[in-house]
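> got a predicted model here, sequence first, then my questions.
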Amino acid sequence: MARILHGGAIAAAARVYGGDPCDWLDLSTGINPNPPHIPGIPTRVWNRLPDADLIDRARAAARAWYLRGVEADSDEAGLPLAVPGTQALIQILPRLAPAGRPIAVLSPTYGEYGLCFRRAGFAVEAIADLAELRPEHGLVIVVNPNNPTGRLHDAGELRDLARRLEGQGARLHVDEAFGDSRPEATLAGFAPKTRNVTVSRSFGKFFGLAGVRLGFVFARPDTLEFVEAELGPWAVSGPALHLAAELMAGDGGAVAEAIEQRSAALSAVLDDAGLGRVGGTDLFQTVIHENASALFEHLARSHILVRKFDYAADWLRIGLAPDEEGDRRLAKALASFEG
């Protein structure tokens, strides 16, 4: 099966459209362009395999961060499992699904879900609404908030769905990669107490550190033990765990405020350009334009990379510029488009 093209391919874009990759404005990824100050990593963390204390410290910090303001039991069953990026969990999810039953993916959404399940031999059905679910479905995938539309489902609605699926012998996976700014919508506190639910969270998007490849999974202990066994020992690096333990133990207020400001600036640029909106999150906006392909090319010739979609030819996803200079650069390029 063909690989899915994701954002972030600046070097490849520069080979086609010219310029030094370092001079491009990358708006294609939906990642915070302004990571916080990175704390120092002690030499011992680089020198040793990750030990239990470091792993537990990162898990506790992640639990506190993702469950802030959410009622949850305080026992260890609620601690998430650290994984080397949430993509690693997606590769394992087919082994958690009931065999021989179709998978429902609330769509359009992140394409790796359908790809991984098809590779594992499952029939995958794209559904536009949860009302389309049937008792035959063995696992349901909901990205919440959704990428790329920003659609958000209420936590109570998803808890009710999970209970209904449990009665049908089915599972629910909720991907909350873009959920840091919407803590009220999380199922992270519900999953560890529920037999058929997994929740994945991304460390790198909000904190702007996607390169460390770190995510967390909330589920019942037996499910986490299975995932951990599938990943093998020391799946997450010591430096990644150290960064999580340090950064997620803080309040994150400055990071959230900076993202909010950058998000407002992006919205202002898009409004001034008269671009219609499909939806979005605090880290990206998806716009609709009848000549989206030509607009993509125009921006690329200006050395600005955005995300286009093979399944929606009139959509473009545009992420946050790091500063006002980036806003002006995007605004100028949009204003000069004659499509």
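Alright, I've got the coordinates.
> hey, let's count contacts and neighbours off CA atoms from now on
Noted.
> now the strands: where do they sit in the stretch 201-339 of the chain?
Along the stretch 201-339 of the chain, the segments classed as strands by DSSP state E, counting those that start in this stretch run 215-218, 276-281, 284-288, 304-305, 307-308, 315-319.
> in JSON lines, list these along with distance to residue 328.
What follows is the strands of the stretch 201-339 of the chain, written out as JSON lines (distance: least, C-alpha to C-alpha, whole Å):
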{"stretch": "strand 215-218", "distance to residue 328": "33"}
{"stretch": "strand 276-281", "distance to residue 328": "19"}
{"stretch": "strand 284-288", "distance to residue 328": "17"}
{"stretch": "strand 304-305", "distance to residue 328": "12"}
{"stretch": "strand 307-308", "distance to residue 328": "19"}
{"stretch": "strand 315-319", "distance to residue 328": "14"}
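> which of those is buried the deepest?
Here the criterion is mean neighbour count by mean count of other C-alpha atoms under 10 Å, and of those the winner is strand 215-218, at a mean of 27.
> list the helices and strands it packs on?
Judged by 3 or more C-alpha pairs under 8 Å, 6 or more residues apart in numbering; DSSP states H and E, the packing partners of strand 215-218 are strand 81-83, helix 86-92, strand 197-202.
> buried residues in the second one, which are they?
It stands for helix 86-92. 86-92 (16 or more other C-alpha atoms under 10 Å).
> what's that helix packed up against?
Under the contact rule (3+ C-alpha pairs under 8 Å, 6+ apart), helix 86-92 is packed against helix 112-119, strand 197-202, strand 215-218, helix 221-231.
> check which element follows it along the chain.
Moving toward the C-terminus from helix 86-92, the next helix or strand (DSSP states H and E) is strand 103-106.
> this is the comparison structure:
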Amino acid sequence: MLEHGGNLQQAAQQYGRPLADWLDISTGINPQHYPIPALEPSLFQRLPPVTESLHAAARAYYGCQHVLACAGSQAALQLLPTLRPPCRVAMPRTMYQEHAHAWQRTGHEIQFFEQTPDSRILQQSDVLLVCNPNNPTGHLYATDKLLDWHAQLATRGGWLVVDEAFMDTTPQHSLASHTGQAGLWVLRSLGKFFGLAGLRVGFLLGEPTALAQVESRLGPWSVTGPSQYIASLALADHAWQQHMRAELPAQSAQLSQLLNQHGLTPTGGTDLFQYVPHPQSLRLHQVLAKHGVWTRYFAAPAALRFGLASTQDWDRLDDALTLAINSLSD
């Protein structure tokens, strides 16, 4: 299993602090989750084929014509490499690691680049995969550039796969409306923006024949009935979405300002996290953990990712950062 944010059980055991006594900002998940409605018991009693209402809500929300619900975008991420024979796949070196893991374990050859593929990598690759915006660096790829890369790949049967897990606050940059073309895949998730990671609801956007192939491999009942019900409500709640699209950028800017005040300058981020390279990131991560603040540590390059804290936790984060920075001079 790869290392991920949100591994709070591990932190609690390692540092001997009860789960309830942690401020977990390691995931980039919206701390103000979509409100969970009362649920009818029948949702738990029936087998849950994916309903047309859920797909209709997703098509409307993402602005696409073809979509397939799955048990989180992780399920689609792991399945896509099985649809091609072993081939050459290019992706950024610093990115959500599950992508490389999924393609490598199914026999594909991975070539890494730092941020943007050059012409040689594009010409040599059968699949190009990026997170947009990138996790954890926050780098945002221009839509025109992505579509140009897709056009080059598609001429020889190649794919462009774009993971848009953190795109919801900036839908104008999404490739969702362009899906339906052969060789263009987009992954979306309800885990980050909606703060509903525990529902395990994601969507794969793509060309309909290819989506049918994925659906046949996923099998029946891939998304639970309660999850489908809540997801449909969240996707259709435009007022809540608009509120969050105003609220989250302000909170992320506040987080960036707080980090800067402590000499921790983010080099990138999204409306749900800030990314801070630092030569002593491991030390900072450990000291923050000793004070009950759990961050996402990256060893190469050395960096920390800070997710958003709830309003009542800002002072606690401020105090912990003071202690962590002071520890560097001890």
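Nice, I can see it. All of these numbers come straight from a predicted model, not from anything done at the bench.
> follow-up on the earlier one: export the helices and strands packed on helix 86-92 of structure 1 to CSV and append columns for distance to residue 12 of structure 1.
Compiled in CSV, these are given as follows (distance: least, C-alpha to C-alpha, whole Å):
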stretch, distance to residue 12 of structure 1
helix 112-119, 21
strand 197-202, 25
strand 215-218, 26
helix 221-231, 30
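> residue 287 of structure 1 is nearest to which of those?
Checking the helices and strands packed on helix 86-92 of structure 1 against residue 287 of structure 1 by C-alpha to C-alpha gives helix 112-119 as the closest, at 21.7 Å.
> which part of structure 2 matches that closest one?
Aligning helix 112-119 of structure 1 against structure 2 (TM-score structural alignment) gives residues 98-105.
> give me the mean distance between the matching stretch and structure 1.
Once the two structures are superposed, the average separation between stretch 98-105 of structure 2 and the matching residues of structure 1 is 0.9 Å (mean C-alpha distance after the TM-score superposition for structure 1).
> what's in contact with stretch 122-140 of structure 2?
Around stretch 122-140 of structure 2, the neighbours that count as contacts under C-alpha atoms under 8 Å, 6 or more residues apart in numbering are 87-92, 94-96, 141, 149, 152-153, 156-167, 267-270, 274-275, 305.
> how about the nearest residue to whatever residue of structure 1 lines up with residue 192 of structure 2, chain neighbours excluded?
Using TM-score structural alignment, the equivalent of residue 192 of structure 2 in structure 1 is residue 205. In this structure, residue 205 of structure 1 finds its nearest non-sequential neighbour in residue 31, 4.5 Å apart by C-alpha to C-alpha, 6 or more residues apart in numbering.
> repeat that for residue 228 of structure 2.
The spatial neighbour of residue 228 of structure 2 that comes closest, neighbours along the chain excluded (C-alpha to C-alpha, 6+ apart), is residue 54 at 6.5 Å.
> the one you found: what secondary structure?
helix (DSSP: H, G, I helix; E, B strand; the rest coil).
> could you give the number of residues near the aligned partner of it in structure 1?
When structure 1 is aligned by TM-score structural alignment, the residue opposite residue 54 of structure 2 is residue 58. For residue 58 of structure 1, the neighbour count with other C-alpha atoms under 10 Å is 28.
> try residue 138 of structure 2
Using other C-alpha under 10 Å, the number of residues around residue 138 of structure 2 comes to 21.
> compute the distance between it and residue 177 of structure 2, please.
Here the distance between residue 138 of structure 2 and residue 177 of structure 2 works out to 22 Å (C-alpha to C-alpha, to the nearest Å).
> repeat that for residue 157 of structure 2.
Between residue 157 of structure 2 and residue 177 of structure 2 the computed distance is 21 Å (C-alpha to C-alpha).
> and the two? Which one has more around it.
Between residue 157 of structure 2 and residue 177, residue 177 has the larger neighbour count (other C-alpha under 10 Å), namely 15 against 12.
> may I have the secondary structure class of the more buried one?
Secondary structure assignment for residue 177 of structure 2 (three-state DSSP): helix.
> excluding covalently adjacent residues, which one is nearest to the aligned partner of it in structure 1?
Superposed on structure 1 with TM-score structural alignment, residue 177 of structure 2 falls opposite residue 189. Leaving aside its chain neighbours, residue 189 of structure 1 sits nearest to residue 72 (5.2 Å; criterion: C-alpha to C-alpha, 6+ apart).
> just the element for that neighbour, please.
Taking DSSP H and E as the definition, residue 72 of structure 1 sits outside all helices and strands.
> run a quick neighbour tally on it.
Residues lying near residue 72 of structure 1 (other C-alpha under 10 Å) number 15.
> again with residue 167 of structure 1
Residues near residue 167 of structure 1, counting by other C-alpha under 10 Å: 11.
> can you tell me what it aligns to in structure 2?
For residue 167 of structure 1, the equivalent position in structure 2 is taken to be residue 155, counting by TM-score structural alignment.
> quickly note the distance from its match to residue 185 of structure 2.
Relative to residue 185 of structure 2, and taking C-alpha to C-alpha, residue 155 of structure 2 is found at 16 Å.
> if I look at the residue most central in space within structure 2, how far off is residue 131 of structure 2?
For structure 2, the residue lying nearest the average C-alpha position, counting by C-alpha atoms, centre = their mean, turns out to be residue 165 (3.6 Å). In this structure, residue 165 of structure 2 and residue 131 of structure 2 are separated by 8 Å, where distance is defined by C-alpha to C-alpha.
> equivalent analysis for residue 280 of structure 2, please.
Counting by C-alpha to C-alpha, the gap from residue 280 of structure 2 to residue 131 of structure 2 is 26 Å.
> those two: which has the busier surroundings?
Shown here are residue 280 of structure 2 and residue 131; by other C-alpha under 10 Å, residue 131 has more neighbours (26 against 13).
> aligned counterpart of that one in structure 1, please.
Superposed on structure 1 with TM-score structural alignment, residue 131 of structure 2 falls opposite residue 143.
> roughly how far apart are that match and residue 109 of structure 1?
From residue 143 of structure 1 over to residue 109 of structure 1 (counting by C-alpha to C-alpha), the distance is 7 Å.
> one more: residue 205 of structure 1?
For residue 205 of structure 1, the distance to residue 109 of structure 1 equals 17 Å [C-alpha to C-alpha].
> could you do residue 78 of structure 1 as well?
When C-alpha to C-alpha is the yardstick, residue 78 of structure 1 and residue 109 of structure 1 sit 28 Å from each other.
> so the two - more neighbours on which side?
Each of residue 78 of structure 1 and residue 109 has its neighbours counted (other C-alpha under 10 Å); residue 78 has more, 23 against 20.
> now do the contacts for the nearest residue to the more buried one once chain neighbours are set aside.
The shortest distance from residue 78 of structure 1 to any residue that is not its chain neighbour, by C-alpha to C-alpha, 6+ apart, is 5.4 Å, and that residue is residue 192. Residue 192 of structure 1 makes contact with 77-78, 218-221 under the criterion C-alpha under 8 Å, 6+ apart.
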